[in-house]
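A.B. asks: 3D model of this:
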Amino acid sequence: MRTYAIAAALLAAAGTPAVAGGVSSDIDAAGYFDIATFTVKADKAGDFEAIMKQVVIDTRAEPGNIDYRLHKVSDRPLTYVTYEVFKDKAAADAHNASEHIRRIVPPLLETLDGEIKVIVMEAVR
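C.D. replies: The predicted structure follows:
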């Protein structure tokens, strides 16, 4: 239940426009969603945010990306969450294999305090 509440809160925070029976048609048409959670080292939060802000810009430019958001958890200031929406799994795979993602992995890993936790979701239609 908590995972659902987090996903709903992320959609609301992202400003996703509501329509009768669901959210925007782009998201309704999407086939791949995930939420990734990152816990960062206290002295590396600024580095993490700088890296991830660029990831947001680069990812939103990808042809198969519908939405990509970065959030900080309000009551856990060293925990961040990305909400990712792609056209389909192939678009998500292309994102994960992209040059900009391969380039940021080494410096990103230096900022983390633990593993990245990913929840992959599919729309219920």
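A.B. asks: CA only for contacts and neighbour counts going forward, please
C.D. replies: OK.
A.B. asks: Buried residues of stretch 62-75, list them for me.
C.D. replies: 64-70, 72 (16 or more other C-alpha atoms under 10 Å).
A.B. asks: list the buried ones in the lengthiest helix in the chain?
C.D. replies: With secondary structure taken from DSSP state H, the chain has its longest helix at helix 45-60. Residues of helix 45-60 classed as buried: 45, 48-49, 51-52, 55-56, 59-60 (neighbour count, 16+ other C-alpha under 10 Å).
A.B. asks: next up, for comparison:
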Amino acid sequence: MGDGFALVVRFALRDQTAATAFDALCAETLEGITRHEPGTLAYVTHTPVGEPLVRVFYELYEDRAAFEAHEAQPHTQRFLAEREPYLAGVDVTFLDVGVGKPAR
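C.D. replies: Modelled structure (predicted):
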């Protein structure tokens, strides 16, 4: 799959009110990602079955530079600043990109 750069982030949310607000913030952030980040190949949020207060993000970038460009975007900076009140915990796992079916 090339020089891709990927990560998985697991967010634990404080309660259902926080989860609802967090989901709205994610939707707003995704609009900016879709419009302004050609190097972001996949940015998908998931709710694990049976864990309504957990969100798992899978993020795949063309390369490390595309990830750094994502982190510098105003919509990402807003997400990072505004997410904290909703969170009970965060776990980030960086991944070596292996074989698979490309997103494009």
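A.B. asks: Please tell me which residues of structure 2 the longest helix of structure 1 aligns onto.
C.D. replies: Aligned by TM-score structural alignment, helix 45-60 of structure 1 corresponds to residues 19-34 of structure 2.
A.B. asks: can you tell me the mean distance of the matching stretch from structure 1 after alignment?
C.D. replies: After superposition onto structure 1, the mean distance of stretch 19-34 of structure 2 to its aligned counterpart is 1.2 Å, using mean C-alpha distance after the TM-score superposition for structure 1.
A.B. asks: contacts for that stretch?
C.D. replies: 13, 40, 43, 53, 70, 75-76, 79, 83, 86 (C-alpha atoms under 8 Å, 6 or more residues apart in numbering).
A.B. asks: one more time with 10 Å
C.D. replies: The contact list for stretch 19-34 of structure 2 (C-alpha atoms under 10 Å, 6 or more residues apart in numbering) reads 11-13, 16, 18, 36-37, 39-45, 52-55, 70, 73-80, 82-87.
A.B. asks: which stretches of structure 1 form strands?
C.D. replies: 18-19, 22-23, 32-39, 65-72, 79-86, 117-121 (DSSP state E).
A.B. asks: so the second one corresponds to what in structure 2?
C.D. replies: Which is strand 22-23 of structure 1. Taking TM-score structural alignment, strand 22-23 of structure 1 hits no residues over in structure 2.
A.B. asks: Tell me, how many residues neighbour the spatially closest residue to residue 114 of structure 1 that is not a sequence neighbour?
C.D. replies: Counting by C-alpha to C-alpha, 6 or more residues apart in numbering, residue 39 is the residue found nearest to residue 114 of structure 1 once chain neighbours are left out, at 6.4 Å. Each residue near residue 39 of structure 1 was counted by other C-alpha atoms under 10 Å, and the total is 22.
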